[in-house]
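[1] after the sequence you'll find the predicted model.
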Amino acid sequence: MRTSAVGIVFSNLNNNTLSKLTSDRTVAAIPFGCRYRLIDFCLSNLINANITHINIIANYNYRSLLDHIGSGKDWDLARRVGGINVISPYQTSRTPTAKLYSHHMEALKNMKEYISEFKEDTVILMDSDSVLNINFSDVIAAHEKSAADITFVTKTLAPDYTAKHPQLMVSTVAGKIADMALSDSYTERVPELSLNIFVMKTNYLRKLIADAEAAGIESLTEMMLRGYKYANYRTYSFGGYVASVSSFLDYFRCSVDLAKNEKAREELLWKKDAPIFTKVHNSTPTVYHPGAEIADSMIADDCEIEGTVINSVLFRGVKVAKGAVVSNCVLFRGTSVGEGATLNCIVADKDVQITDGVTLSGHENMPFYIQKNRKV
């Protein structure tokens, strides 16, 4: 049965912190986990909760996102009613100066007439850079039970947590948000990290947009910081696996960690009642030649492995030649590694060629990135 909720996914409002990976794609289209894109987790979480009306706010650089999503049939979203919509900046007589968005509220203002036509009671706003497998039916139920204005999906932080840029963090008293701040590290004052997933009544979102227009505010976060003392903001603490891909280093660490962490893979990718869907390619199986050695790695279909692959993520069509050693690497589709080459802590974009005998090494705190179509 279709749930009376609508999803809004922001595809690339944090491109600056992932600029290496977003020169030719939006954040939502970044490859992850050897066969997925980041958008797959957003769409799958929504469709698994029977939310079949999903809107993706695109800004620019979204050709690869459109190619990946297509009609939405791989997520059962090719529908006459609801389905999937990609919304980009557009000009009208009321918005003659429409521009690329820098903030969530800017994007929401631009689509306010579209939002005014939503028939669903509840709306879920989410960024595309948090990788998790969450039951939105439970989140919506908790939201309705608490009669919250906004329910923030959060994760309790470890005391040693640090981030590359300030993030929204909160503290609660009896489930209600009592304090909120932007911070780049754990503090006792605000020990829970917002995953930038918000559940609210559709009418409350319309009110937020109207209030932001009246106040001339472009940031959704600023609206929340202004309003939490006077509104009923609550949290839904998520205790499962989360990969927060908020920087290039985060992306690298999350990728190689997932490759060696079977428990995390089970929790994220292999839930029987909550599968993660992606575009189907119908590729041939990977060929492992005699002498190939594999350890703690995720390898997609259509690869050819003759050498050694350790703690790495290989996407479709990657070739590792005889005598080559690939460790702690993320190799995008179509990358080839020549005979006797050695790679360590490398992120290679699509169709990179590593020639015979080359040695390249980054560091776990500073992985080396190779641009798309480069020959090294």
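    Sure thing, it's come through.
[2] please count neighbours and contacts with C-alpha atoms only from this point.
    Noted.
[3] tell me the first helix or strand C-terminal of the lengthiest strand in the chain.
    Secondary structure of the chain per DSSP state E: the longest strand is strand 162-173. Later in the chain than strand 162-173, the nearest helix or strand by DSSP states H and E is strand 176-185.
[4] helices or strands up against that following strand?
    strand 162-173, strand 233-237 (3 or more Cα pairs under 8 Å, 6 or more residues apart in numbering; DSSP states H and E).
[5] please identify which helix or strand holds the spatially most distant residue from the centre of the chain.
    Most distant from the centre of the chain: residue 290, at 36.9 Å, with distances by Cα atoms, centre = their mean. Per DSSP H and E: residue 290 is located in neither a helix nor a strand.
[6] quick one: closest of the helices and strands packed on strand 176-185 to residue 92.
    strand 162-173 (32.8 Å; Cα to Cα).
[7] might you calculate how far that closest one sits from the centre of the chain?
    Strand 162-173 has its C-alpha centroid displaced from the chain centroid by 18 Å (Cα atoms, centre = their mean, to the nearest Å).
[8] ok so, going back, how much space between the residue nearest to the residue farthest from the centre of the chain when sequence neighbours are not counted and residue 329?
    In space, and not counting its chain neighbours, residue 290 is closest to residue 306: 7.1 Å by Cα to Cα, 6 or more residues apart in numbering. In this view, residue 306 and residue 329 are 16 Å apart by Cα to Cα, to the nearest Å.
[9] more neighbours: which of those two?
    residue 329 (29 against 21; other Cα atoms under 10 Å).
[10] got a list of contacts for the helix or strand containing residue 7?
    Using DSSP H and E, residue 7 sits in strand 5-10. With contact meaning Cα atoms under 8 Å, 6 or more residues apart in numbering, strand 5-10 is reached by 42, 46, 51-58, 104, 118, 120-128.
[11] next one for the comparison:
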Amino acid sequence: MRVLGLILAGGKSDRLWPLTKVRASAAVPVFGKYRAIDFTLSNMVNSGIRKVGILTQYNPRSLMDHLGSGKEWDLDRKSGGLFILQPYVGPNREVWYRGTADAIFQNMTILRRGEEDHVLIGSGDHIYKMIYRDLFNYHLKKGADITLVVKELDETYNLSEYGIVQLDDDMRVVEIEEKPAHPKGNIAFLGVYFMNKELLKELLYATVPQGKYDLLLDIVIPNLDRLKVYAYRFDGYWRNVKKGIKEYYRINMDILKKEVRDELFYRNGKVYTKLKDLPPPKFTTTAVVENSLIADGSIVSGTVRNSVIFRNVRIKVGAVVENSIIMENTVVEEGAVLRNVILDKNCIVREGRVIEGDTELPVFEKRAVL
């Protein structure tokens, strides 16, 4: 399968503020030592895609540092490989991407020069595990022009925040409502497109120069009657990090469930990430740890329950951490108590300090001495 992978990773996501104050939403840390983009990128690599373009623009430094040359994903190669596609100043060019279609249009060179027949477009801030070969085979079987990945969402999702899809009996898309106030159903588009490369080029040339810049709103939806747009149903775990701090908290708490861990990390290939040369976590004789994820380099001497502890964290004697997310290089000193808290990198929680939120509104603290 000759497929070009494109990952949309330029989002600012004001709803994730202040987590996105210093990083793109695709670079937000999750699960102790991963970044959100690791999942879509690993899905592509596990599916045999060997040429991937990352379309980014907002606060790209930490994302670029994480991706590097693509070595961890076996994308540091002579043929294909990893391409970081940022906006730049040039003749007749805008500096910023004005939408998802415009971002691809401004990087038309990667489409023109490649030998791939199809293009897979995904988002860098979605957490899920999927082998795209099945999507590829489905697309060919249906004779589709465009195939969209969809999922039936349950009551834990706010349906008005998603594109709701109406299908006929053959799984052909007949209508898409983008973030409707009163959704007609619960089948949502997951932001994954699969299409013929030449068709994508034709649609971009016909649309973007006319001042229409969004891939879904300006290209897919207006062409539902003219093109054969089909839906591919995905039934696994899927969450969108950029939906807000509450959603980010939920995603990290979900990894403490065995069924979610099994699906994300033990099925359909590995999840690759940038490694750091750190020792395994250490637990002293005073440590109490229950149902928690503790990453490399951390030393736990206190009590940790139902929490995600990132790399190189120190939780000292007498400290209590419950239902919390503690990011890299943080120190929780003696006697401190943290419940329903998200701490960004490089925080220091002073001795005896108590910080408490709740599951509906977890407390977020940025890099500081608390």
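    Alright, I've got the coordinates. These numbers come from a predicted model, not from an experiment.
[12] hmm, back to that, so what corresponds to the residue farthest from the centre of the first structure in the second structure?
    By TM-score structural alignment, residue 290 of the first structure lines up with residue 285 in the second structure.
[13] against residue 302 of the second structure, how distant is that match?
    For residue 285 of the second structure relative to residue 302 of the second structure (Cα to Cα), the value is 9 Å.
[14] hmm, residue 171 and residue 182 of the first structure touching each other?
    No. Residue 182 of the first structure lies out of contact with residue 171 (Cα atoms under 8 Å); the separation is 12.0 Å.
[15] specify which residue of those two has the higher count of neighbours.
    Higher neighbour count among residue 182 of the first structure and residue 171: residue 171, with 22 against 16, using other Cα under 10 Å.
[16] what lines up with the more buried one in the second structure?
    So residue 171 of the first structure corresponds to residue 166, using TM-score structural alignment.
[17] contacting residues for the residue most central in space within the second structure?
    Geometric centre of the second structure, nearest residue: residue 125, 2.0 Å, by Cα atoms, centre = their mean. The contact partners of residue 125 of the second structure, taken as Cα under 8 Å, 6+ apart, are 9, 25, 26, 27, 36, 37, 240, 241, 242.
[18] which of these are retained in the first structure?
    Among the contacts of residue 125 of the second structure, the contacts conserved in the first structure (both residues aligned by TM-score structural alignment, their matches' Cα atoms under 8 Å) are 25, 26, 36, 240, 241.
[19] any idea what the second one aligns with in the first structure?
    It refers to residue 26 of the second structure. Under TM-score structural alignment, residue 26 of the second structure pairs with residue 28 in the first structure.
[20] three-state assignment of the residue mapped onto residue 133 of the second structure from the first structure?
    With TM-score structural alignment as the criterion, the equivalent of residue 133 of the second structure in the first structure is residue 137. Here residue 137 of the first structure is recorded as helix under DSSP: H, G, I helix; E, B strand; the rest coil.
[21] skipping its backbone neighbours, what lies nearest residue 137 of the first structure in space?
    residue 49 (5.4 Å).
[22] any idea how many residues pack against that neighbour?
    Count around residue 49 of the first structure with other Cα under 10 Å applied: 20.
[23] related to what we said a few turns ago, residue in the second structure matching the residue nearest to residue 290 of the first structure?
    Checking with TM-score structural alignment, residue 306 of the first structure has residue 301 as its match.
[24] isn't that match right up against residue 317?
    Yes. Counting by Cα under 8 Å, residue 301 of the second structure does reach residue 317; the two are 4.8 Å apart.
[25] anything in contact with each of those two?
    286, 287.
[26] counterpart of residue 221 of the first structure in the second structure?
    Match for residue 221 of the first structure (TM-score structural alignment): residue 216.
[27] that match should be in a strand, yeah?
    No. Judged by three-state DSSP, residue 216 of the second structure forms no part of a strand; its state is helix.
[28] now it: how far from residue 33 of the second structure?
    Residue 216 of the second structure is 32 Å from residue 33 of the second structure, by Cα to Cα.
[29] which helix or strand contains residue 46 of the first structure?
    Per DSSP H and E: helix 38-47 holds residue 46 of the first structure.
[30] list the residues that contact residue 79 of the first structure.
    Contacts of residue 79 of the first structure (Cα under 8 Å, 6+ apart): none.
[31] so residue 186 of the second structure sits against residue 155, correct?
    No. At 9.2 Å, residue 186 of the second structure does not count as touching residue 155 under the criterion of Cα under 8 Å.
[32] same drill for the two, tell me which one is more crowded.
    residue 186 (21 against 7).
[33] just give me the match in the first structure for that one.
    Residue 186 of the second structure maps onto residue 191 in the first structure, by TM-score structural alignment.
[34] was I right about its match contacting residue 171?
    Yes. At 6.0 Å, residue 191 of the first structure and residue 171 qualify as touching, with contact defined as Cα under 8 Å.
[35] now do the helices for the stretch 201-350 of the first structure: every range, in order, please.
    Secondary structure of the stretch 201-350 of the first structure, counting by DSSP state H, counting those that start in this stretch: helices at 202-215, 220-227, 248-260, 262-269.
[36] most tightly surrounded among the ones you listed?
    helix 248-260 (a mean of 21; mean count of other Cα atoms under 10 Å).
[37] going by neighbour count, list what's buried in stretch 351-365 of the first structure.
    351, 352, 353, 354, 355, 356, 361, 362, 364 (16 or more other Cα atoms under 10 Å).
[38] distance to residue 113 of the first structure added to those, as a markdown table?
    Converted to a markdown table, those look like this (distance: Cα to Cα, whole Å):
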| residue | distance to residue 113 of the first structure |
| --- | --- |
| 351 | 42 |
| 352 | 44 |
| 353 | 48 |
| 354 | 50 |
| 355 | 54 |
| 356 | 57 |
| 361 | 51 |
| 362 | 48 |
| 364 | 47 |
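[39] among those residues, which lie within helices?
    The helices, defined by DSSP state H, take in nothing from those.
[40] ok, now how distant is the match of residue 186 of the second structure from residue 155 of the first structure?
    9 Å.
[41] equivalent analysis for residue 145 of the first structure, please.
    20 Å.
[42] returning to what we had before: for the match of residue 26 of the second structure, give me its contacts.
    Shown in contact with residue 28 of the first structure (Cα under 8 Å, 6+ apart): 11, 12, 37, 38, 39, 65, 128, 129.
[43] repeat for residue 150 of the first structure
    Applying Cα under 8 Å, 6+ apart, the residues near residue 150 of the first structure are 143, 198, 199, 200, 201, 232, 233, 234.
[44] ok, now how distant is the counterpart of the last one in the second structure from residue 100 of the second structure?
    Residue 234 of the first structure maps onto residue 230 of the second structure when the alignment is built from TM-score structural alignment. Between residue 230 of the second structure and residue 100 of the second structure the computed distance is 20 Å (Cα to Cα).
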